[in-house]
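Engineer: Predicted model and sequence follow; I will ask about them next.
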Amino acid sequence: MDISIHASFLPHDGPEAALVFYRDVLGFEVRGDAGHAGMRWLTVGPPGRPETSIVLHPAIADPGLTDEERRTIVEMMAKGTFAMVLLATDDIDAAFDLLAARGADVVQEPTDQPYGVRDCAFRDPAGNLIRLQERS
């Protein structure tokens, strides 16, 4: 059986800010931009890797959510505890320098972790944690 990850979902609280971060800061290509009922879903991914995407969706678009659940989601996003994605690169230090120079919100500079990886972290405009790990 051959199973792969096609897309992961991250919430956004502003499609334009999300687009600037994922396209202009991370350098991802925009693969889709769909709107419905005043909301937007953006599909982005790394150039040259069409098999893997991130769908940026309106955080509170699910009609089954209660007002309390929506408030909780917004609060967790503001703290950076609602969603996270782990990305990888061959040169963590060069990638960190480039992303920081492009204005990414730095959470952690490149660090050798006790569990054997070197990584750093940023937040996207919605507060999602973006960890970037060096490939070994």
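Structural biologist: Nice, thanks for sending it over. Residues are numbered from 1 along each chain as shown.
Engineer: contacts and neighbour counts: CA atoms only from here.
Structural biologist: OK.
Engineer: Residues touching the longest helix belonging to the chain, excluding its own?
Structural biologist: What stands out as the longest helix in the chain, according to DSSP state H, is helix 67-79. The contact list for helix 67-79 (Cα atoms under 8 Å, 6 or more residues apart in numbering) reads 59-60, 82-83, 126-128.
Engineer: Mind checking which of those residues land in strands?
Structural biologist: Nothing among the contacts of helix 67-79 maps onto strands, per DSSP state E.
Engineer: Could I get those in TSV, plus columns for distance to residue 135 and neighbour count?
Structural biologist: What follows is the contacts of helix 67-79, written out as TSV (distance: Cα to Cα, whole Å; neighbours: other Cα atoms under 10 Å):
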residue	distance to residue 135	neighbour count
59	30	18
60	34	19
82	25	19
83	22	16
126	26	22
127	25	23
128	22	22
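Engineer: The structure to be compared is supplied as follows:
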Amino acid sequence: MNITINASFLPHTDPEAALAFYRDILGFEVRLDVGQGTMRWLTVGPTGQPDTSIVLTPPAVDPGITADERRTIAEMMAKGTYAGILLATRDLDGTFDRLQASGVEVVQEPTEQPYGLRDCAVRDPSGNMVRIQELR
């Protein structure tokens, strides 16, 4: 069996802010932009890796979700505990410097973790945790 990861989903609360972060700051290419207003589904991914994407979706749009569940999701997103993604780079310090200079919310500066990886953490404009580890 040969299975790969094609896409991962993250919620967004503002499609323009999401594009500014993932496209303009991280340098991902926009592959799809479907919908209008705040009801936009954006597919972005790293240049040169067409088979790996992040789908940025409006949160809690499933009709089966209750109003209480929507409130809980919004609260968790605001705290940065609802969703996250792990990215990787060979230049963690340069990437972190660029992120910090852009004004993103820094959660953790580059740190050598006790489990053997060096990484940092920021939040995207919707509150999602974005950890970036250093490839060695």
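Structural biologist: Structure received. Predicted model, so just to flag it, every value in this text is computed and none were measured.
Engineer: TM-score them against each other, please.
Structural biologist: Their TM-score after superposition, calculated using TM-score structural alignment, normalised by the length of the first structure, is reported as 0.96; 136 aligned residues with a Cα RMSD of 1.2 Å.
Engineer: before we move on, the earlier item: closest one to residue 52 of the first structure out of the contacts of helix 67-79 of the first structure, please.
Structural biologist: Nearest to residue 52 of the first structure among these: residue 83, at 17.7 Å, using Cα to Cα.
Engineer: Return the residues in contact with the closest one.
Structural biologist: Neighbour list for residue 83 of the first structure: 10-11, 77, 128-129 [criterion: Cα under 8 Å, 6+ apart].
Engineer: Let's see that with 7 Å instead.
Structural biologist: With contact set as Cα atoms under 7 Å, 6 or more residues apart in numbering, residue 83 of the first structure has these partners: 10, 128-129.
Engineer: isn't residue 85 of the second structure right up against residue 133?
Structural biologist: No - shown here, residue 85 of the second structure and residue 133 do not form a contact pair, counting by Cα atoms under 7 Å, at 10.8 Å.
Engineer: which residues are in contact with stretch 23-42 of the second structure?
Structural biologist: 14-15, 22, 43-47, 55-58, 99.
Engineer: make that stretch 7-19 of the second structure, sorry
Structural biologist: Here stretch 7-19 of the second structure has contacts from 38, 40, 52-59, 83, 125-126, using Cα under 7 Å, 6+ apart.
Engineer: any chance of these in a markdown table, plus distance to residue 3 of the second structure?
Structural biologist: Output for the contacts of stretch 7-19 of the second structure, formatted as a markdown table (distance: Cα to Cα, whole Å):
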| residue | distance to residue 3 of the second structure |
| --- | --- |
| 38 | 33 |
| 40 | 28 |
| 52 | 13 |
| 53 | 15 |
| 54 | 17 |
| 55 | 19 |
| 56 | 22 |
| 57 | 24 |
| 58 | 27 |
| 59 | 27 |
| 83 | 23 |
| 125 | 31 |
| 126 | 30 |
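Engineer: Buried members of these into ChimeraX, please.
Structural biologist: Restricted to buried positions by 16 or more other Cα atoms under 10 Å, the ChimeraX selection for those reads:
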select :40,52,53,54,55,56,57,58,59,83,125,126
